[in-house]
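Visitor: sequence and predicted structure are below.
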Amino acid sequence: MATYELTLPVDDATIEKLHVGDIIYLNGQVCTARDIAHLKLRELAEEGKPFPEDLRGGAIFHAGPVMKKDAQGNWHLSVIGPTTSIRMEPHADFVGAQGVKILIGKGGMGPGTRAALQKYKQVYVQACPGCAVVLAAGIVGSKAPHWFEHGMPEAMWPLQAKHFGPFLVTMDSYGKSRYDEIHEHEQKVEEEILAKLK
C-alpha cells in the first residue's frame, strides 16, 4: 500500500500507479454528481452540447453536499459525505468515455464499472461514511452550482479541493475490486458455518 497526493486533472500514467489498498488525497477541482446530474450530462452529450465543467482527467464525487450562501452570494461547504455509488452503475461506461479518472463514493460499484475502469484507465475510491465534517475540511471553495433547480443534493457542485481525503482505492484499473474480495470471503465463512451445522 502507498499514499499519493494527486493534483487534478490526472492522466492514465498516474491512474496506472494506483492499486487496491492505496490511499489518495486530491487537490484541484472535484465535481459532485448524483442521479440527476448524471442524467443531465447524458442529455447534453446526446444533444452535442458542452458540459458545464471540463471533466477530463477529473474526479466525480457521488455526494450531496450541504452548502450555505453568504451575503455576497458565495457558496461555502458545511458538510459532505458519500452517497451510495451503485445507483450510478448504469452510467459507468458513459462517464469513463468522458475522460473522468476518479470516482468517489461508498459501497462500491458493479461489473459495468469494473470493465469501464479497465477500458478508460480509472479508479473507484471509497470515502468513509460518517466523516462528512472531516471531508469538508479538504474543500476550500466552490463555484456556482449547475442544475440547482433540482435541489441542493442533486446539483453539480464544482468544489475546490486541497488535501481532500483520505480516500481508499477499492477498485483499480487492473480489474481488481476489494468488494469482490470481501464477497468471496463472506461466502467462504458462510459455507464454513453451514458445514458445521450439518
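Guide: Cool, got the structure. Numbers count the residues shown, from 1 in each chain.
Visitor: drop to CA atoms for contacts and neighbour counts, all remaining ones
Guide: Noted.
Visitor: and the gap between Glu89 and Thr113?
Guide: Using Cα to Cα, to the nearest Å, Glu89 is found at 6 Å from Thr113.
Visitor: one more to weigh against that first structure:
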Amino acid sequence: MEYQLTAPLNSNDVTKLIAGDVLYLNGVIITARDKAHERLLQWSKEGKKIPFDLEGATIYHCGPVMQEKTALVAGPTTSARMNKMTIELLKRFDIRAIIGKGGMNITKALRDKCVYLTYTGGCGVIAAKQIKRVVGNHWTDLGMAESVWILEVEKFGPLIVATDAHDNDMFDNVRKKADQQMKNFK
C-alpha cells in the first residue's frame, strides 16, 4: 500500500503500516545522529527538559548540510550504529517513526509503537528539496551535522516501511532468504 501521513504521528498511523508499504511524510521531522542520541539519553537520565517536542516524533538519521536555514543536502545516514541508544530512547520517549538507511536490529523495541522507514542512500539533494522550512535548530554546539534540526517536510519520500510495529523486518527477511539460498548451493 502507499500512504501519505502527517507527522507528528500517532499509534493508529503506525500500526496500520506493514513492512513493504510506501510512505510519503508531511509535517515535522527531527534529525538526530549519534551525538544527539547520546545527549537525549543523558538529559533524560538527568531529568533535564528536552528543548523540542518528541511526542509522536519522527526521528531522521541525517546530518544535513545547511546554508543558513536552507538544506543543501539531507540524505539518510546509516542507522545500525544507533541500535542500542534507540532501544533506550523508545523506552523514554513517544517516538513513532525512525528514518534512516541500512536497517536496524531493534524489531522487538518497535513493537506496537514505532516503525523504521528506509530512505534510499544517495538521494540527499532530493531529500533536501522536500524540506520546506527549518522550524528550529538545537544543540548547535554539536556542529552542523550532529545538532538537532527540526524540519517541516512535504511529500518526504518515498520511504519504505522496512520494519513495522508487528515484528516484520524486510532486512531480516532478505537475510533469511539469502541464508536459505546459500544452503541450497552446498
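Guide: Everything's here; your move. What you see is a predicted model, and the numbers here were worked out from it, not measured in a lab.
Visitor: show me where structure 1 has its strands.
Guide: Per DSSP state E, structure 1 carries strands over the ranges 3-7, 23-32, 59-61, 66-69, 75-79, 102-105, 123-126, 139-142, 158-171.
Visitor: give me the more crowded residue out of Glu89 and Thr113 of structure 1.
Guide: Taking Glu89 of structure 1 and Thr113 together and counting by other Cα atoms under 10 Å, Thr113 has the greater number of neighbours (26 against 16).
Visitor: ok, His37 of structure 2 - how many residues close by?
Guide: Each residue near His37 of structure 2 was counted by other Cα under 10 Å, and the total is 19.
Visitor: so what corresponds to it in structure 1?
Guide: Aligned by TM-score structural alignment, His37 of structure 2 pairs with His38 of structure 1.
Visitor: number of nearby residues for the nearest residue to its match once chain neighbours are set aside?
Guide: Computed as Cα to Cα, 6 or more residues apart in numbering, the closest residue to His38 of structure 1 that is not its neighbour in sequence is His91, at 7.2 Å. Neighbour count of His91 of structure 1, defined by other Cα under 10 Å: 18.
Visitor: now for Arg39 of structure 2: which residues touch it?
Guide: Residues in contact with Arg39 of structure 2 (Cα atoms under 8 Å, 6 or more residues apart in numbering): none are found.
Visitor: what about it, distance to Ala127 of structure 2?
Guide: As defined by Cα to Cα, Arg39 of structure 2 lies at a distance of 25 Å from Ala127 of structure 2.
Visitor: buried residues in the longest helix along structure 2, which are they?
Guide: Secondary structure of structure 2 per DSSP state H: the longest helix is helix 170-185. Neighbour counts over helix 170-185 of structure 2 (16 or more other Cα atoms under 10 Å) mark 170, 172 as buried.
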